[in-house]
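any chance you can model this:
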Amino acid sequence: MTFIPASWPRRLRSQEWFGGSSKDAIYHRSWMKNQGLPADLLDGRPVIGICNTWSELTPCNAHLRDLAERVKFGVYEAGGFPVEFPVFSPSESTLRPTAMMYRNLCAMDVEEALRGKCIDGVVLLAGCDKTTPALLMGAASVDLPAIVVSGRPMLNGHFRGERVGSGTHLWKFSEAVRAGEMTAEEFVEAEASMSRSPGSCNTMGTASTMASMAEALGMALSGNAAIPAVDSRRRVMAHLTGRRIVQMVKDDLKPSDIMTKAAFENAIRTNAAIGGSTNAVIHLLAMAGRTKDVTLTLDDWDRLGRDVPTILNLMPSGKYLMEEFFYAGGLPVVIKRLGEAGLLHRDALTVSGGTIWDEVKDVRNWNEDVILPVEKALTQSGGIAVLRGNLAPGGAVLKPSAATATLMQHRGRAVVFEDIDDYKARINDPDLDIDETCVMVLKNCGPRGYPGMAEVGNMGLPPKILKKGITDMVRISDARMSGTAFGTVVLHTSPEAAMGGPLAVVQNGDMIELDVAGRRLHLDIPDAELQARLATWSAEKSGANPRPASGYAMLYHDRVMGADTGADFDFLVGHRGNAVGKEAH
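This is a model prediction of the structure:
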């Protein structure tokens, strides 16, 4: 018995493999049938890939095997044939030197798997910080019908009556130990309360931010971003997504139809409203670089987010966690607020087949202490501040909602760390020449310099400063910081030090001016002196990591672009389509 829906408007892509009675078609079908598949599954049904980043070494994604089964239920119900396949899973918490180094590797894996495999559409199962952007980058380059299901946050943590946010409290407790306010034994005791269920960070860290970006872009069903990992409604979301992707294949609804400039602008404003991670800047720039027609720049981030109030009262900017966000109504409530304020492209298309406004116009806010009224916003000017000046001609970023207001305009003496090892060797020295008015500068931690641009930009303060009760100082680097972190931290300084950017020649004692309102980052030395320093700089003398001799690390070093353009590989930028290559048999 053959299942051939009369309603399919065109020959399915999968039939390039399975259709007909040629030797090649029989070859493909016969090997698939060794799994015990009925013949009709391969003769006219849409084949739906389930791209799974499940791994026991990626704790944020370790529950995705269960969600994959739920997706399959939905695909079968809608008349499709689901096939699950793995791709490289860059774990945020277990991968060295940093997961960011392997985001592009994962994106390559996804792209080539989607293009080379016999599928008509794909469900992207993502969870942690890098898997969401990597899967969307690969999907955008291929442009098959695609939809995201996120693994989403773990349950709230609790320690001695205090609400504990994963990541955010790691930094807070660590600083408390160094300040002598918490014992090492208490820190270890708190460990068990930080991650008490499957899922990713329960703060508005990068994982939560990127799930929110997928929803705001229209690439996930409405409500996907906030449902806790262990809530039964997460399974329902996966089930419904399985149903939906089959219809998307029928309609030929592709990422290029959804990931438009209007969608990216919606996502940037949503990021501002939720106090999202600075990492979203790099990831959305890279995702836009894979689309057919979208041009996105750092200036778009500053232009679009500058006047958006941060209305989500979540750590690290606020006090609540993702559970409360979900119970309050989740991301649809935030998007509705943007629409009501005239800050949303209401007609942007989503994977639902309808507009983003259609998805959110009737939702309600169930807790106005979690999703705040605009007049009570954490900051009226949220978003990501893009700074420029002679210290960052290519731009640098700062997250105002996580910064200290009194430090947003500051002039201080530079205390320079040449790399992360230099920082670790000197930061605890009681004789370090530093006070709270200084500006901490960290070099050689950008995409090429680390390599991989690790989350070390939120340098811990010296113990002698912490013991004064000081919890924040201005910090500048070419690194990233975790979305769970906080502080007046200037990040992604471009060009990076390892590429000979001005950051590379900052010296101890130089005066640095930060003016967030004026969007200015200035090294206060004569221009002639700056140029003279740059003329004598060399990578060999700078302390930057040498070029790796072989392997992926060498490829990364040679081909990674700057943070200001998304830190993708230069040869991966662009849209390559889903054409099937020549048959090999």
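
switch to C-alpha atoms for all contacts and neighbour counts from now on
Fine.

quick check, residue 272 in contact with residue 383.
Yes - with contact defined as Cα atoms under 8 Å, residue 272 counts as touching residue 383 (3.6 Å).

mind listing the shared neighbours of those two?
305-306, 308-310 (Cα atoms under 8 Å, 6 or more residues apart in numbering).

doesn't residue 299 lie inside a strand?
No - read with DSSP: H, G, I helix; E, B strand; the rest coil, residue 299 is helix and lies in no strand.

quick one, what contacts residue 540?
Per Cα under 8 Å, 6+ apart, neighbours of residue 540: residue 546.

for residue 573, state which of the shared contacts of residue 272 and residue 383 is nearest.
Of all the shared contacts of residue 272 and residue 383, the one sitting nearest residue 573 is residue 305; the distance, using Cα to Cα, is 25.0 Å.

what comes into contact with stretch 554-563?
101, 282, 446-448, 451, 492-496, 547-548, 567-571.

also stretch 342-357?
With Cα under 8 Å, 6+ apart, stretch 342-357 has contacts from 147, 217-221, 244, 248, 253, 257-258, 262-263, 265-266, 269, 335-336, 338-339.

and this one, so I can compare the two:
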Amino acid sequence: MKPEQLRSSRWFAPDDLRSFGHRSRMMQLGYAEEEFLERPMIGVMNTWSELNACHGHFPERVKDVKRGIAQAGGFGVEMPSLSVDESFTKPTSMLYRNMLAMEVEEMIRSHPLDGVVLMGGCDKTTPGLVMGAITAGVPMIFLPAGPMLRGHYAGKVLGSGSDAWKYWDERRAGAITDEEWLGIQGGIARSVGTCMTMGTASTMTAITDALGLTLPGASSVPAADSGHQRMSSECGRRIVDMVWEDLTPNKIITDAAVQNAATVAMATGCSTNAVVHLIAIARRAGVDLSLDDLDSLGRTTPLIANIRPSGKDYLMEDFYYAGGLRALMKQLAERLDTSCVTVTGKSMAEGLEGAKVYNDDVIRPLSNPVYQEGSLAVLRGNLCPDGAVIKPAACDPKYHMHEGPALVFDSYPEMKAAIDDEHLDVTPDHVLVLRNAGPLGGPGFPEWGMLPIPKALIKQGHRDMLRISDARMSGTSYGACVLHVCPEAFIGGPLVLLRTGDTIRLDLPNRSLDMLVDDDELQRRKAEWTAPAPKFDRGYGWMFARHVTQADKGCDFDYLEAGFGSAAGEPDIY
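Got it, this is the predicted structure:
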């Protein structure tokens, strides 16, 4: 590409009144023409906020990125983006993933940007940034926030999320004192960065890495490591070259790249949220990826990353020291299409050259996996005709085949009140069911799917039981949890017809989930059902409710799904 072909040149190069105004405003900002004319203008999309602990280091990383951009002869501009944090955003961050995607797409389209560096990591920021940039179509590179350091308390290593659920059950059982609980609270998250288990954050940055959208192995670098600073400045240098090379997303995100990403996800013990986000990303890129495709990979891809919660012993910092994602992908090379091009402009095979495993208990060989099959399985049946997902490696194997009576809750508050009732009539064979917690019912598809074990059973020593919902769950969660039941109950999916006491049968080997109720009775119940009132009557929520797709389609907006966009091919409106 030549300087006059830069997208930014449409704003700055012509000798006309509008371009005079553009150049004048740049000079008002303190820049001389030689700083921005005929140089790639790079947007640094930063999802930092003072309430997003995962991204607490991003103000410094912006400086590193812009330093790299300047070194390569580009002009970097920070573009603050919606900070969809996982901890504080209510009712759920998932409600706003598509808002972030829309914002990124429109910010790129409406500004003189030739390429973008996407700074994200906290769960929904990665897919939101990537989805928006895919549709805009300019060269992009993703900068992962990186995992936080290991948690520690009283001589024990703690994993964010996973150990919170574990010790909360112990506290409910009366086995944790106030002092111990406070110590765990302060020790479980010791630095900036995302959850250091293989939760949704690390899953999605690994997927983005495997898609070829990061520098090779960038997703493994801990947030607090000095290597993260060096990686950030390298992102800045590389994006400038990508602009000159016209290396746009459609040249990277191919059918084969998506297949690679899904395979890597299965091998890492990925979050169940990978299903929703990867389908949405693929559909934005015009790649047909279905639940059945993911289930097929789940049946054949061994889990080789021994990282909590699917693994037993290690965290993301250990994974990095063991060789990181490059080493894991090297182990998987025979199952990947390593000819795929990455943001480096080179093939995946070239990016994996020299990668080694330094601890084969953390990153297992294919001959000695943590779990023989992959991380996820897709179920179908009269409870979930359009699919549901479960994480077999993260639950007690005795629940892989289970039959028991349903205990049904219509809302989260109802479930929460009942679960804490020590006199609740429940046995370990019961199946807890939460409904009206999907994309529309939640609203926004909240992470309520790891239903707490009833207090009565906790005190008896039980720590797992079969749970079913149309909700999601945190990627750091574990247990026999069936999620994303589709269609959701709120729109009349079969889950709404279930009654307390009905028998549910899960047959994981045969991928089936059914309520043992005859069809005539189900038809009678369906006739009695009345659709609930919408959750929103204004604003973004109103738009969300009218256009969001169901979980099996990625929960994107129906008018944003299809095909690549091209900011470079926009009408001449400058």
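
sorry, back to before: now a PyMOL select for only the buried ones of the contacts of stretch 554-563 of structure 1.
Of the contacts of stretch 554-563 of structure 1, the buried ones go into a single PyMOL selection, burial set by 16 or more other Cα atoms under 10 Å:
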select buried, resi 101+282+446+447+448+451+492+493+494+495+496+547+567+568+569
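
hmm, back to that, more neighbours: residue 272 and residue 383 of structure 1, which one.
Higher neighbour count among residue 272 of structure 1 and residue 383: residue 383, with 32 against 28, using other Cα atoms under 10 Å.

map that one onto structure 2.
Under the alignment (TM-score structural alignment), residue 383 of structure 1 pairs with residue 375 in structure 2.

for its match, what are its contacts?
265-270, 298, 303, 310, 391-393.

try 7 Å
Residue 375 of structure 2 is in contact with 266-267, 269-270, 298, 303, 391-393, counting by Cα atoms under 7 Å, 6 or more residues apart in numbering.

what does residue 193 of structure 1 give?
Contacts of residue 193 of structure 1 by Cα under 7 Å, 6+ apart are 157-159.

next: residue 132 of structure 1.
Per Cα under 7 Å, 6+ apart, neighbours of residue 132 of structure 1: 126, 210.

now the aligned partner of it in structure 2: how far from residue 144 of structure 2?
Aligned by TM-score structural alignment, residue 132 of structure 1 pairs with residue 126 of structure 2. According to Cα to Cα, to the nearest Å, residue 126 of structure 2 stands 8 Å off from residue 144 of structure 2.

what sits in contact with each of the two?
120, 205.

okay, and stretch 491-510 of structure 2 goes to which residues in structure 1?
Going by TM-score structural alignment: stretch 491-510 of structure 2 matches residues 499-518.

with stretch 393-400 of structure 2 instead?
With TM-score structural alignment as the criterion, stretch 393-400 of structure 2 aligns to 401-408.

got it, and stretch 146-159 of structure 2?
Counting by TM-score structural alignment, stretch 146-159 of structure 2 sits on residues 152-165 of structure 1.

what residues of that stretch count as buried?
152-158, 164-165.

what of stretch 327-336 of structure 1?
328-336.

any chance of TSV for those, columns secondary structure?
Listed next are the buried residues of stretch 327-336 of structure 1 as TSV, based on three-state DSSP:
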residue	secondary structure
328	helix
329	coil
330	coil
331	helix
332	helix
333	helix
334	helix
335	helix
336	helix
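
cheers, nothing more for now.
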